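Peer 1: Pasting the sequence and the predicted coordinates here, then a few questions.
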Amino acid sequence: MSDAGTIELGGKTVNRLGFGAMRITGDGIWGPPKDHDEALAVLRRAVELGVTLIDTADSYGPYVSEDLIHEALHWQVGGEHYGDVVVATKGGLTRHGPNVWPPLGRREYLRQCILMSMRRLDVDKIDLWQLHRIDERTPREEQFGEIKSFLDEGLALQVGLSEVSVDDIKSAQDAGLPIASVQNRYNLADRAAEDVLDFCEAQGIAFIPWAPIASGSLARPGGALDQVAKEHPGVTTSQLALAWLLRRSPVMVPIPGTGSVAHLEENLAAADVELTDEQFQALTDAA
């Protein structure tokens, strides 16, 4: 993990290849995992391999992911609570069933989200709390104002936004909300958030891409990832996709998720993959 580089986030220096704890829940991100012990093993193995950023949300399960993180890691990774590990969580979505995620940004609901996350994780403040989605039915000043109060009251050390535009980030900043991280869908094949990434890099905001491994046709036989993989025996196209992300920007913090220890180990090995300038450019130009 040393080759992934580091970034300051949640009050600590974290490795730039983190772990996304969405997939340790049930199908449709609903209910408990099929294998409870494997889910715990994945979390513990991630930390053993050097992961120091675990990203979760109260809506994963719902609540299941946070509960599993507490069971697997609280007081077990050295030091107080989670030791050197930053546990970032999100709030602002409700759950009405598998794969159903309506946003709700009312002031009292956002406060319930962070207070209940603190309770489940058993911490006196959240290292990094992120608004899962801006609720367009609720005035933004209400949402941003309440999140600012989390900082003022010491409920969160840092805050971030998810699936936003550059104008959304500026709107939050204009409301006095310091943004530490942004989570948008971004990967080798889907770079719709390129302008957001560039803005984050210019501002020193951590950019946490979700769905970081999705690469579509680029991973198919004859595709750009497949071609580069032939030059790296034993390296998978998923590892190459993560290696490209890590090189793309110093503020990039991929959080590949899985419910399998074997897949976790494969993903984290991407930190050791070195792309040549030519390979990086070929993948950059491919999409």
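Peer 2: Arrived safely, thanks for sending.
Peer 1: only C-alpha atoms for contact and neighbour calcs from this point on.
Peer 2: OK.
Peer 1: which residues of the stretch 1-150 of the chain fall in strands?
Peer 2: 6-9, 12-15, 19-20, 53-55, 86-91, 126-131 (DSSP state E, counting those that start in this stretch).
Peer 1: Which strands and helices lie in contact with the last one?
Peer 2: Meaning strand 126-131. Strand 126-131 is packed against strand 86-91, helix 107-121, strand 156-162, with contacts defined by 3 or more Cα pairs under 8 Å, 6 or more residues apart in numbering; DSSP states H and E.
Peer 1: Against that first model, consider the following:
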Amino acid sequence: MTEDTLIAHESGTFEIAGKQVARLGFGAMRLTGPGIWGEPADREECRRVVRRAVELGVQLIDTADSYGPHVSEEIIREAIHPYPDDVLIATKAGLTRSGPDEWAPVGRPEYLRQQLEMSLRRLGLDRIDLFQLHRIDAKVPLEDQIGELRKFQDEGKIVAIGLSEVTVDEIEECRRIAEIVTVQNRYNLTDPTSEDVVDHCTREGIGFIPWAPVAAGELVEPGRLVDTIAKRHEATPGQVALAWLLARTEVMLPIPGTSRVTHLDENVKAARLALDPEEVDQLTRAAREAA
């Protein structure tokens, strides 16, 4: 045990699927090869990353059937199965892969069901705590897509439903079909375009999972705002970006990802970084101006 054991718990908690999880989680997309395709360069190091994340108190581990495809889910099982009771594995379905960096939405109910069954098998689970629609498929009625996920709930194969890359209107349309507990959109200091979704989730008590959370762009250049705040706190720019997200709203659930233990340790220490309200406001204004 080290002094940093369970440090992720310092980020606060949020309830998903009946579990209180540390708000700072881990995104498992990078446990794959280039273009989120195929094997990672060092599979054993990736397994060490997942085990270390749990040691550091991370409880929300987010993956998807399309990461690899399949590779990320397999590595998570290899690393920490049987899962600790307080760890929540979240996965997604609804994007197909035809090659590196190629993604195509498929929301046909029979496809979503197939992918759920395969994820259950790969993860070694009888039930998935959080199952997310990776993208809404415009070619399939939304009621068929969310309705199928609702059937999974009724059958006891999943506990809770989440969405990814959606608008406020789409969230509300989905909520008329089933309860939605999380939304996962791109959101960071250089891309605050989902700010209206963040505000909506805050009002409604829906967990918001920002992907690509550590991007900070020009703001990290020497003498710029993120760099200045990082030096003031003896932190890294990435830690500042994550601390800003955690301070932005109590429903924020950042999931920084990596395939290296040293980078993971650095990311999770953001749970300990307390920005003052003026710094949070400065960063929020800078993000809006950079958009």
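Peer 2: Received, thanks. Everything numeric here is computed off the predicted structure, so don't read it as measured data.
Peer 1: so which of the strands of the stretch 1-150 of the first structure gets nearest residue 225 of the first structure?
Peer 2: strand 19-20 (22.4 Å; Cα to Cα).
Peer 1: quick one: the closest one aligns where in the second structure?
Peer 2: Aligning strand 19-20 of the first structure against the second structure (TM-score structural alignment) gives residues 26-27.
Peer 1: Please apply the same query to stretch 48-64 of the first structure.
Peer 2: So stretch 48-64 of the first structure sits over residues 55-71 in the second structure, by TM-score structural alignment.
Peer 1: how about the strands of the stretch 1-150 of the first structure in CSV, adding distance to residue 283 of the first structure and mean neighbour count?
Peer 2: Formatted as CSV, the strands of the stretch 1-150 of the first structure follow (distance: least, Cα to Cα, whole Å; neighbours: other Cα atoms under 10 Å):
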stretch, distance to residue 283 of the first structure, mean neighbour count
strand 6-9, 23, 19
strand 12-15, 24, 19
strand 19-20, 23, 24
strand 53-55, 26, 24
strand 86-91, 30, 25
strand 126-131, 31, 26
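Peer 1: Let me have those in TSV, extended by distance to residue 36 of the first structure.
Peer 2: Output for the strands of the stretch 1-150 of the first structure, formatted as TSV (distance: least, Cα to Cα, whole Å):
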stretch	distance to residue 36 of the first structure
strand 6-9	29
strand 12-15	26
strand 19-20	17
strand 53-55	18
strand 86-91	20
strand 126-131	25
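Peer 1: Most remote residue from the middle of the first structure, which is it?
Peer 2: In the first structure, counting by Cα atoms, centre = their mean, residue 222 sits farthest out from the average C-alpha position, at 30.2 Å.
Peer 1: tell me which element the counterpart of it in the second structure falls in.
Peer 2: In the second structure, residue 222 of the first structure lines up with residue 223, judged by TM-score structural alignment. In the assignment (DSSP states H and E), residue 223 of the second structure maps to no helix and no strand.
Peer 1: And the helices in the stretch 1-150 of the second structure, which stretches?
Peer 2: Here the stretch 1-150 of the second structure has its helices, by DSSP state H, counting those that start in this stretch, at 43-55, 71-80, 109-123, 142-154.
Peer 1: any idea which of those helices is most buried?
Peer 2: Mean neighbours per residue, mean count of other Cα atoms under 10 Å, is largest over the helices of the stretch 1-150 of the second structure for helix 71-80, with a mean of 22.
Peer 1: returning to what we had before: gap between the two ends of the match of stretch 48-64 of the first structure?
Peer 2: 22 Å (Cα to Cα, to the nearest Å).
Peer 1: Ok, stretch 178-192 of the second structure next?
Peer 2: 27 Å.
Peer 1: likewise stretch 253-272 of the second structure?
Peer 2: Termini of stretch 253-272 of the second structure sit 15 Å apart (Cα to Cα).
Peer 1: how distant is that stretch from the center of its chain?
Peer 2: Relative to its chain's centre, stretch 253-272 of the second structure lies at 12 Å (Cα atoms, centre = their mean, to the nearest Å).
Peer 1: With stretch 21-36 of the second structure instead?
Peer 2: 7 Å.
Peer 1: mind listing what's buried in it?
Peer 2: 21-33, 36 (16 or more other Cα atoms under 10 Å).
Peer 1: One more: stretch 222-236 of the first structure?
Peer 2: For stretch 222-236 of the first structure, by 16+ other Cα under 10 Å, it's 223, 224, 225, 226, 227, 228, 229, 235, 236.
Peer 1: repeat for stretch 275-283 of the second structure
Peer 2: With burial defined by 16+ other Cα under 10 Å, the residues of stretch 275-283 of the second structure counted as buried are 275, 279, 280, 283.
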